[in-house]
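Q: The sequence and its predicted three-dimensional model are supplied below.
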Amino acid sequence: MRNTAYEDRGTGAPLLLVHGHPFNRTMWHPQTEHLAAAGHRVIVPDLRGYGDTPPAGDHTTLDVFAHDLAALLDRLGVARCAVGGLSMGAQIALEFYRLFPERVTALVLAAGSPRADSAPARRVRRTTADRLLREGMTAYADETLPKMVCRDTLQTRPDVNRHVLAMMDTTDPAGAAAALRGRAERPDYLTLLPRITVPTLIVVGRHDEFTPVAEAELMHRHIPGSRLEIIESAGHLPNLEQESAFNAALAGFLTEHSPLARSGGSPG
């Protein structure tokens, strides 16, 4: 997609961060600021139908998102990079690796599940897509917030709650509905996991209701050499709810597995 909106901050080995549903690239603001200041190049796009990128069609499958991201990297002259995502973004990261393994130097899978939807789950996604087109995002956002973040966040982090609600409430219903329909048809990635050969960080909030710790542990068991980080006092959005802990885990992983670190070199 030629008109993908994005932010490109910092220098160094590039990292592409893919937001979840129904959010936008500002979801990664704490990581963009921290990692760019620490010497990383961070590329954060708005997926089609989210943020400042317009929707296109009424049905967006994960491979379409992955091809959009590949086209953006081509525009930026980035041949290879680390790819990270949260929730739907983690599934898109897996799809990107499936399609373009030669372009991925490392994976970061946060609050994700590798499983395909069950038949009931597919029906719920399609019903929700119809509802969003009919009613808009506001009621959905209000209902979903208590599941997106943990109880501690709801009670003590009004800044995070406002940010999450604003992202959900301002998402284009057409884009969100198209993505829900596409996710209902996503493949099962369990058979892909053992074939992942790049360094992989798996992150999950201790109190995640959508993708519980068990899903992260499943990925950890199946991806050779992967690292699992469980973020305490966090739900489905650990990068916002506990940004310091998330940033530390991510920055440490990237530093350890940067091309320079793997080559044993030193700054020039």
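A: Done, it's in. Numbers count the residues shown, from 1 in each chain.
Q: only C-alpha atoms for contact and neighbour calcs from this point on.
A: Will do.
Q: Show residues contacting whatever helix or strand Arg126 lives in.
A: Taking DSSP states H and E as the criterion, the element that holds Arg126 is helix 119-135. For helix 119-135, the surrounding residues in contact (C-alpha atoms under 8 Å, 6 or more residues apart in numbering) are Tyr140, Pro173, Ala174, Ala176, Ala177, Ala178, Leu180, Arg181, Arg183, Ala184, Glu185.
Q: let's bring in a second model and compare:
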Amino acid sequence: MAALPAIVLVHGIRTSGTMWRRQVQDLQAAGFVVDAPDLPGHGTRIGEEFTIDAAMAAIDDAVSRHKGPVLLVGLSLGGYLSIHYAGQKPGRVTGLVAASCQTLPRGVGLWGYRALARGIHRLPDRGAWLNDAMARRFLPAEGVADMAAGGVALEVMDSALTAVGTLDPLDGLRRYPGPVWFVMGGLDHFRLSQRAFLRARPDASVVVVPRATHLVSLVKPDEFTRAVTDAARALTVDSPQISENGTGTGIVTP
């Protein structure tokens, strides 16, 4: 049997690596090595400038800490960044889970999201009360605590959204030759381009978690952890060996 992959978890916008506390706990209990880095401008790195290059460096640092196979898991902002990283450095990633990021980050939708973020940022508390109220309304208590534990990056919204708008996730998916899983909540509003993502990777596995919203890992933590565990264990059965230039070199079997 091939070695279990290390799992690198990339968080969403405004949150931090602590949003993965439940997944880290449960995956480690199942025998996986897990890494949940903070992106620039978030968590322990609040105050730093967010750029795509800095985000890629943060992911690369986490991936590079592990010498064997790596399953890269990203949600929302982290999903777009993980797709971009896997497309740029396919030889570093054995499998990719892209969660809650099946809307193309461009056009009217992105413009509206940025306008909303700028409006919220002009509130006296930079939107802290609204963020906390929405979290309490839509997340279970454990999810609220996990999201808040690393702090809320109120200043990073516009710069992160602007940066993500420069990415082409469909190109990243086409460039990455390894196995891909799309995970999303059944009630997620970030599914508008799901067909385009599937056209880019028709071989991808799709996991839809019923009654889960955008922050599926916090709303339905057990179901999300199960999806990641299933993906990771699938890599131990038939993991494609991918060279640094993205060329598959065969299948590893037990």
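A: Alright, I've got the coordinates. Predicted, not measured: the structure shown is a model, and the values here were computed from it.
Q: Once they're superposed, what TM-score comes out?
A: The TM-score (TM-score structural alignment, normalised by the length of structure 2) is 0.80; 240 aligned residues with a C-alpha RMSD of 2.9 Å.
Q: Can you show me the strands along the stretch 151-254 of structure 2?
A: Taking DSSP state E, counting those that start in this stretch as the test, the strands found in the stretch 151-254 of structure 2 are 180-185, 205-209, 239-242, 248-252.
Q: I figured Gly78 of structure 2 hits Val10, correct?
A: Yes: Gly78 of structure 2 lies in contact with Val10 (C-alpha atoms under 8 Å); the separation is 4.8 Å.
Q: Tell me which of those two has more neighbours.
A: It is Val10, of Gly78 of structure 2 and Val10, that has more neighbours when counted by other C-alpha atoms under 10 Å, with 31 against 24.
Q: Map that one onto structure 1.
A: By TM-score structural alignment, Val10 of structure 2 lines up with Val18 in structure 1.
Q: Same question for Asp188 of structure 2.
A: Under the alignment (TM-score structural alignment), Asp188 of structure 2 maps onto Asp208 of structure 1.
Q: how close does the closest residue to that match other than its chain neighbours get to Glu229 of structure 1?
A: Distance criterion C-alpha to C-alpha, 6 or more residues apart in numbering; nearest residue to Asp208 of structure 1, sequence neighbours excluded, is Gly235 at 4.0 Å. Distance, Gly235 of structure 1 to Glu229 of structure 1, using C-alpha to C-alpha, to the nearest Å: 13 Å.
Q: neighbour-wise, which of the two wins?
A: Gly235 (29 against 20).
Q: quick one, what contacts the aligned partner of the more buried one in structure 2?
A: In structure 2, Gly235 of structure 1 lines up with Thr213, judged by TM-score structural alignment. By C-alpha under 8 Å, 6+ apart, Thr213 of structure 2 lies in contact with Met184, Gly185, Gly186, Leu187, Asp188, His189, Val219.
Q: Check Val152 of structure 2 too.
A: Contacts of Val152 of structure 2 (C-alpha under 8 Å, 6+ apart): Arg14, Thr15, Ser16, His42, Gly43, Ala128.
Q: Structure 1: which residue goes with the fourth one?
A: Alignment note: His42 of structure 2 maps to Tyr50 in structure 1; criterion TM-score structural alignment.
Q: who's in contact with its match?
A: Counting by C-alpha under 8 Å, 6+ apart, Tyr50 of structure 1 touches Pro22, Phe23, Asn24, Thr171, Asp172, Gly175, Ala176.
Q: Quick check: it vs Gln155 of structure 1, distance?
A: According to C-alpha to C-alpha, Tyr50 of structure 1 and Gln155 of structure 1 sit 28 Å apart.
Q: Tell me which other helices or strands the helix ranked longest in structure 2 touches.
A: Longest among the helix segments of structure 2 by residue count, using DSSP state H, is helix 221-238. Judged by 3 or more C-alpha pairs under 8 Å, 6 or more residues apart in numbering; DSSP states H and E, helix 221-238 of structure 2 is in contact with helix 21-29, strand 95-99, strand 180-185, strand 205-209, helix 216-219, strand 248-252.
Q: Understood, closing this out.
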